[in-house]
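> pasting the structure only:
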């Protein structure tokens, strides 16, 4: 049995519109396995913060750094879903010594200079969760129940425009050598490898990685709701490799 003293802390970070609440079902299973796991809400996604729309990627990086510091600055396993890839890529670049492994959930590292939404209108300070019809054109909703969608809609927090417009500035090649697990859900691992090989912009930062495990977990883009037990098992397995 894995115990908190024999495995690194897991820090779970969800993507756009989501907070720590998005991991509740996964945490239930990780707690049952006695893993030391914490979910966090990135700055800008706390609906009680009156200044949340002014938060930046740098604020999000600082928050992740703070969570690591609370665990004694021991290397952690970062579990990053979807749009959390920008701040997590920055953490890997700035503090590679603090990351024992990164687990990307239907996501992956971003490339230097990446901007999530460079054309986002200047007159807007946030991006609300789109309709599910529109969202389904961008990311797979497979496996999500009506109840899960209702909870998503009720708890989603608009994404700050400052985060969407900020370029990701990366300079440290050490980030390429951090052990990595790619959990492929809405597209297969085989497709990810092929897209990376052919230089697809979304997967360009996968090619330089030197220590990568690829795990297929077929479902939609939000496996923490569609397959929480299976996702917890994948995360646990990744942690045990560390």
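Arrived safely, thanks for sending. Computed from a prediction, not measured in an experiment: that's the story for all the values here.

> contacts, neighbours, all on C-alpha from now
Noted.

> What segments of this protein are helices?
With DSSP state H as the criterion, the chain has helices at 24-32, 57-70, 85-94, 132-138, 146-155, 161-165, 189-197, 223-226, 228-240.

> of all these, which lies closest to residue 215?
With Cα to Cα, the closest approach to residue 215 among the helices of the chain belongs to helix 189-197: 6.8 Å.

> which residues touch the closest one?
Helix 189-197 is contacted from outside by 182-184, 203-207, 214-216, using Cα atoms under 8 Å, 6 or more residues apart in numbering.

> let's see 6 Å
With contact meaning Cα atoms under 6 Å, 6 or more residues apart in numbering, helix 189-197 is reached by 203-204, 207, 216.

> One more: stretch 163-175?
Around stretch 163-175, the neighbours that count as contacts under Cα under 6 Å, 6+ apart are 56-57, 92-93, 96, 112-118.

> okay, now the one to match up with it:
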């Protein structure tokens, strides 16, 4: 039987090219009377930061830890981390370094990465940043299903190029306790059955999933950006998963 806690702390972490603004519609639907929910912008994705192209995964990890510290998160009152897409690298590192501070991790069309993973290993050292590709090119990598022309226009207008150091830095994991943190995969552009099959087959993108000890999967069929295509439904899932104690 699943039990719940009445006031979970939820930290929403967006993927590549995105800031806290990407979660605005989800935040509107979260029941803030029964939770503390905060969206954050990772270092390197603040367009007003003159040093943003120098930011690293370590900077992003430090920022996540700073947010949860300021929220009063502790081993006795851990937070639920919600990670979309490319936020999987810094959040995997947070889980590795401070699993005691995480009540549950909710991966939104994403999942934990394995040690040694590099998002863009072939990105030349001289490339400072990676802008949002054309939508034709992006659609070859991730589903745009459910996104209106208005949403795509906003995405284009507000997207911030991803810093090169973040994309080139290997993820180094050493603490197997990270695999004990309760984990939920919210599967959007790839059905959960296929994700689990790929994990069992050792696919490099999903291999780490096979080693998670407490795993739940939820299908939310839509494109890769459900915070825009199905914000109400995603908020409902996040609220439910964050409130679980078992």
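That came through fine. Just so we're clear, the structure is a prediction, and the values are computed from it rather than from any experiment.

> hmm, back to that, right, and out of the contacts of helix 189-197 of structure 1, which lies closest to residue 35 of structure 1?
The shortest approach to residue 35 of structure 1 among the contacts of helix 189-197 of structure 1 belongs to residue 216, at 22.3 Å (Cα to Cα).

> I'd guessed the closest one sits against residue 181; true?
No - in terms of Cα atoms under 6 Å, residue 216 of structure 1 does not count as a neighbour of residue 181; the distance is 10.5 Å.

> what about those two, which has more around it?
Neighbour comparison, residue 216 of structure 1 and residue 181: the larger count goes to residue 181, with 23 against 16 (by other Cα atoms under 10 Å).

> Wait, that one touches residue 211, no?
No - with contact defined as Cα under 6 Å, residue 181 of structure 1 does not reach residue 211; the gap is 8.5 Å.

> who touches both of those two?
Residues touching both residue 181 of structure 1 and residue 211 (Cα under 6 Å, 6+ apart): there are none.

> picking that back up, the contacts of stretch 163-175 of structure 1 into TSV, with extra columns for neighbour count?
As requested, these are exported to TSV (neighbours: other Cα atoms under 10 Å):
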residue	neighbour count
56	21
57	24
92	25
93	18
96	20
112	15
113	11
114	17
115	17
116	17
117	14
118	13
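
> now those in a markdown table, with distance to residue 220 of structure 1?
Converted to a markdown table, the contacts of stretch 163-175 of structure 1 look like this (distance: Cα to Cα, whole Å):
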| residue | distance to residue 220 of structure 1 |
| --- | --- |
| 56 | 28 |
| 57 | 26 |
| 92 | 26 |
| 93 | 29 |
| 96 | 30 |
| 112 | 27 |
| 113 | 28 |
| 114 | 24 |
| 115 | 24 |
| 116 | 21 |
| 117 | 22 |
| 118 | 26 |
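
> what two of the residues you listed have the greatest distance between them?
The widest separation within the contacts of stretch 163-175 of structure 1, taken as Cα to Cα, falls between 96 and 118 and amounts to 27.1 Å.

> Could you report the separation of the most far-flung residue of structure 1 relative to its centre from residue 183 of structure 1?
Within structure 1, residue 123 marks the point farthest from the mean C-alpha position, 27.5 Å out by Cα atoms, centre = their mean. With distances taken as Cα to Cα, to the nearest Å, residue 123 of structure 1 is found 36 Å from residue 183 of structure 1.

> so what's the residue most central in space within structure 2 up against?
In structure 2, the centroid-proximal residue (Cα atoms, centre = their mean) is residue 83; its distance is 1.7 Å. Listed by Cα under 6 Å, 6+ apart, the contact set of residue 83 of structure 2 reads 13, 107-108.

> again, only this time at 8 Å
For residue 83 of structure 2, the set of contacting residues under the criterion of Cα under 8 Å, 6+ apart consists of 12-15, 91, 105-108, 110.

> Check residue 243 of structure 2 too.
Contacts for residue 243 of structure 2 (Cα under 8 Å, 6+ apart) come out as 4-8.

> which residue in structure 1 lines up with it?
Following TM-score structural alignment, the counterpart assigned to residue 243 of structure 2 within structure 1 is residue 240.

> Repeat that for residue 222 of structure 2.
Looking across to structure 1 (by TM-score structural alignment), residue 222 of structure 2 lines up with residue 219.

> now residue 34 of structure 2: how far from residue 80 of structure 2?
Plainly put, residue 34 of structure 2 is 14 Å away from residue 80 of structure 2 if you go by Cα to Cα.

> Also residue 229 of structure 2?
For residue 229 of structure 2 relative to residue 80 of structure 2 (Cα to Cα), the value is 22 Å.

> and if you look at residue 241 of structure 2?
Computed as Cα to Cα, the residue 241 of structure 2 to residue 80 of structure 2 distance reads 8 Å.

> shared neighbours of these two, which are they?
104, 106.

> With neighbour numbers in mind, choose between these two.
Each of residue 241 of structure 2 and residue 80 had its neighbours counted (other Cα under 10 Å), and the higher figure belongs to residue 80 (28 against 22).

> Tell me the counterpart of the more buried one in structure 1.
In structure 1, the residue paired with residue 80 of structure 2 is residue 77, using TM-score structural alignment.

> so who does its match touch?
Residues counted as contacts of residue 77 of structure 1 (Cα under 8 Å, 6+ apart) are 8-11, 99-103, 239.

> ok, 7 Å please
Shown in contact with residue 77 of structure 1 (Cα atoms under 7 Å, 6 or more residues apart in numbering): 8-11, 99-102, 239.
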